[in-house]
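**Q** Prediction below, plus the sequence it came from.
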Amino acid sequence: MHFPRSFLVCLALVLAVISPCFIGAAAATQDAERQRIDSKTGLIFTHEFPANPFNMITAGEATEIKLHIDNQGELKQTVFAVSGFLSQPNNHTMPKRNLTSRSYKTAVGPSDKVTVTYKFELESEPGEHGLVIYVDVTDEEGKSRRTVGYKGLVKVVENDSMFDLQSISIYLMTLALFGGIAYMSYDSFMGGNKKKAGSRTKRAAAAAAGPVVESTAEPGKPDMDWIPQHLVDAQNGVRRQSSRIKKRQGSTSSSK
């Protein structure tokens, strides 16, 4: 199957535009599959940053992390607080800056699954940092426990950065869009001119070949239209002369 060149170019542009989105989605999916298990409560935590692919966080802007909690224990647990802190990237036990603590009242029964959304803001210098999110729970017997819902690395960027992931994706999409429009316009204009030139060439060749003359020959008889007229006249003269000679010879034989 042969595809036109313009289709292939547009397809390449579309892939160039959507590839950062697919990469970010794949990274978010892989990130959400990382689990943290608290053996004492039976809680299993997975996480995701819905609006921050590659764990890239803008300083001073609200950031959202979703904590998916699966209770595989025997007791009902209730989430009553979520908090956290920034740490050194290579040592999560050394807090650098605490995050705002938020109160909840979310029950998670045995075999239940719930999602807790925690929003926070980071006021920190750009660079890579460790991030620890605590989830405080209490069970149905009244015992409280602090569990770790997330522990990992994040990259903080300035809010006016022109080269973060989202900005780069927007730049690529804009360039690809204008590039595709420009190419299709060029291809339509130049391709149309080539087709018109080809049609004019064919018409000129047909005109140079002269008019097409249809044959007037009857069925079963040879077509004499292609023979020059003077040859046809000479041939007819020879035939008339031969018929007169035959008549004269016939009359002479009768007289004898």
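**A** Nice, thanks for sending it over. Numbers count the residues shown, from 1 in each chain.

**Q** C-alpha only now, for contacts and for neighbours.
**A** Fine.

**Q** what are the ranges of the strands in this structure?
**A** 36-38, 43-48, 56-58, 62-71, 77-88, 91-98, 102-108, 113-121, 127-139, 144-157 (DSSP state E).

**Q** mind checking which of those strands is nearest residue 16?
**A** strand 56-58 (21.3 Å; Cα to Cα).

**Q** Relative to the whole chain's centre, how far out is the closest one?
**A** On the basis of Cα atoms, centre = their mean, to the nearest Å, strand 56-58 sits 25 Å off its chain's mean C-alpha point.

**Q** Please apply the same query to stretch 94-105.
**A** Offset of stretch 94-105 from its chain centre (Cα atoms, centre = their mean): 40 Å.

**Q** same thing with stretch 188-196?
**A** For stretch 188-196, the distance to the chain centre is 28 Å (Cα atoms, centre = their mean).

**Q** And it, what's buried?
**A** In terms of neighbour count (16 or more other Cα atoms under 10 Å), stretch 188-196 has no buried residues at all.

**Q** looking at the strands of the chain, which is closest to residue 190?
**A** Comparison of these against residue 190 by Cα to Cα identifies strand 56-58 as nearest, at 44.8 Å.

**Q** what's the closest one packed up against?
**A** If you count contacts as 3 or more Cα pairs under 8 Å, 6 or more residues apart in numbering; DSSP states H and E, strand 56-58 packs onto strand 144-157.

**Q** And the helices in the stretch 101-250 of the chain?
**A** Using DSSP state H, counting those that start in this stretch, the helices of the stretch 101-250 of the chain run over 165-208, 229-255.

**Q** Distance to residue 94 added to the ones you listed, as a markdown table?
**A** A markdown table is the format used below for the helices of the stretch 101-250 of the chain (distance: least, Cα to Cα, whole Å):
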| stretch | distance to residue 94 |
| --- | --- |
| helix 165-208 | 29 |
| helix 229-255 | 113 |
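
**Q** Which one of the ones you listed lies nearest to residue 116?
**A** Smallest distance to residue 116 across those (Cα to Cα): 25.3 Å, for helix 165-208.

**Q** And residue 154, how close does it get to residue 44?
**A** For residue 154, the distance to residue 44 (Cα to Cα, to the nearest Å) stands at 21 Å.

**Q** Okay, one more to line up with it:
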Amino acid sequence: MARFAFLSLALFSVQALIGGTLAADAAEKAEETFEAPTLAVTAQAAFPASEIFGVKLVNGHPTQALVTFTNNEESAVTVNFIGGTLSTLDEESKLVRNLTATRYSVEIPAGEQESLSYSFATEMHPQDLRLSLASVISDAEGRFFTVYAHNGTVSVVEPETSIFDPQIIFLYFFLLTCFGGVVYFFYTVWIAPYFPQKRKSAKPETKNTASKKAEAPVDSPAVSSATTYNADWIPAHHINRPEARKVKGSSRSKSRA
């Protein structure tokens, strides 16, 4: 009975050993059969407008990246898309923003190089981020591959302001106009009523009317029509003016002299 138990245990251990060996061989064969294909294409991104201290992404201004592809395949490949992402610099990198992907569909012959321009713009708070640029490339058999072109640190900065900037000039003009309107409103509502208002005199108007009458020409048709009349029916004592009478006091003073 004890021998039978020992034989059954030995048989079970041999089956387990054989089964483990077969499973390991099957896993190795699966890894060999499902090995991911590779593409002999490299990509390198350069920033022509970058400074010595690194790449700066200016808000509101497009950033240009020049991506150079080198095809080491025996057949031609096609660059379909170029895109990118902005993420944080932490160990657990978090995605901040996806950059706009641009379609190219440019074919690169075998053993040749091709440079493509990729532009993007940002509107973010100033900070340091990680920029990753990648391209989607297809080979002659129609298989798609992702080839990375850049993975580095960039700085998001605000554009430099100038006094002669049209936007700044318009902003200053708008603020000055609003300030002047507020000051005028306060003056007319709270300050002007406390000052005595000057009354307009009628003397300047009389002077103006007198000057207008003096400036009127004598030979105007209105005056000529008023002076032309028929003098036959007017009495003579109205036409002939009476002579001035001599004053007695003046004759006495002459006689005394």
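**A** Right, received. Where do you want to start? Note that this is a predicted model, so its numbers are computed, not measured.

**Q** what TM-score comes out when they're superposed?
**A** The TM-score (TM-score structural alignment, normalised by the length of the first structure) is 0.45; 124 aligned residues with a Cα RMSD of 2.0 Å.

**Q** sorry, back to before: find the one among the helices of the stretch 101-250 of the first structure with the highest mean neighbour count.
**A** Here the criterion is mean neighbour count by mean count of other Cα atoms under 10 Å, and of the helices of the stretch 101-250 of the first structure the winner is helix 165-208, at a mean of 13.

**Q** how far does that one sit from the chain's center?
**A** Distance, centroid of helix 165-208 of the first structure to centroid of chain: 21 Å (Cα atoms, centre = their mean).

**Q** same deal with stretch 19-39 of the first structure?
**A** Worked out by Cα atoms, centre = their mean, stretch 19-39 of the first structure lies 21 Å from the chain centre.

**Q** And that stretch, what's buried?
**A** By neighbour count with 16+ other Cα under 10 Å, stretch 19-39 of the first structure contains the buried residues 20, 24, 27-29, 31-32, 36-38.

**Q** hey, where'd the helices end up in the stretch 151-257 of the second structure?
**A** Secondary structure of the stretch 151-257 of the second structure (DSSP H, counting those that start in this stretch): helices at 166-186, 203-215, 221-227, 236-239, 248-256.

**Q** Give me the buried positions along the first one.
**A** Along helix 166-186 of the second structure, not one residue counts as buried under the neighbour rule (16+ other Cα under 10 Å).

**Q** Residue 176 of the first structure: which of the strands of the first structure is closest?
**A** With respect to residue 176 of the first structure, and counting by Cα to Cα, the nearest of those is strand 56-58 at 24.2 Å.

**Q** quick one: contacts for residue 32 of the first structure?
**A** Contacts for residue 32 of the first structure (Cα atoms under 8 Å, 6 or more residues apart in numbering) come out as 46-48.

**Q** I'd like to know how far it sits from residue 153 of the first structure.
**A** Using Cα to Cα, residue 32 of the first structure is found at 14 Å from residue 153 of the first structure.

**Q** how close does residue 233 of the first structure get to residue 85 of the first structure?
**A** 115 Å.

**Q** same thing with residue 252 of the first structure?
**A** Applying Cα to Cα, the value for residue 252 of the first structure to residue 85 of the first structure is 140 Å.

**Q** same check, this time on residue 231 of the first structure
**A** 111 Å.

**Q** In the contacts of residue 32 of the first structure, which residue is surrounded by the most others?
**A** Within these, neighbour counts (other Cα atoms under 10 Å) peak at residue 47, which reaches 25 neighbours.

**Q** I figured that one hits residue 31, correct?
**A** Yes. Between residue 47 of the first structure and residue 31 there is a contact at 7.1 Å, judged by Cα atoms under 8 Å.

**Q** Among the buried residues of stretch 19-39 of the first structure, which are located in helices?
**A** Of these, the ones assigned to helices by DSSP state H are 20, 24, 27-29, 31-32.

**Q** Save those residues as TSV, and put in distance to residue 197 of the first structure too.
**A** TSV is the format used below for these (distance: Cα to Cα, whole Å):
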residue	distance to residue 197 of the first structure
20	42
24	48
27	52
28	53
29	54
31	58
32	59
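
**Q** which of the residues you listed lies closest to residue 77 of the first structure?
**A** Set against residue 77 of the first structure, the nearest of these by Cα to Cα is residue 32 (21.9 Å).

**Q** before we move on, back to that, ok, of the ones in helices among the buried residues of stretch 19-39 of the first structure, which one's closest to residue 187 of the first structure?
**A** Comparing these against residue 187 of the first structure with Cα to Cα places residue 20 closest, at 27.5 Å.

**Q** List the contacts of the residue nearest to the closest one when sequence neighbours are not counted.
**A** What sits nearest to residue 20 of the first structure in space, not counting adjacent residues and going by Cα to Cα, 6 or more residues apart in numbering, is residue 169, at 6.5 Å. Neighbouring residues of residue 169 of the first structure by Cα under 8 Å, 6+ apart: 17, 20-21.

**Q** Of those residues, which is the nearest to residue 200 of the first structure?
**A** Nearest to residue 200 of the first structure among the contacts of residue 169 of the first structure, counting by Cα to Cα, is residue 17 at 40.2 Å.

**Q** what's the distance between the nearest residue to the closest one once chain neighbours are set aside and residue 19 of the first structure?
**A** Excluding its sequence neighbours, the residue lying closest to residue 17 of the first structure (Cα to Cα, 6+ apart) is residue 173, at 5.2 Å. Distance, residue 173 of the first structure to residue 19 of the first structure, using Cα to Cα: 10 Å.

**Q** same question, residue 170 of the first structure
**A** Residue 170 of the first structure sits 12 Å away from residue 19 of the first structure, going by Cα to Cα.
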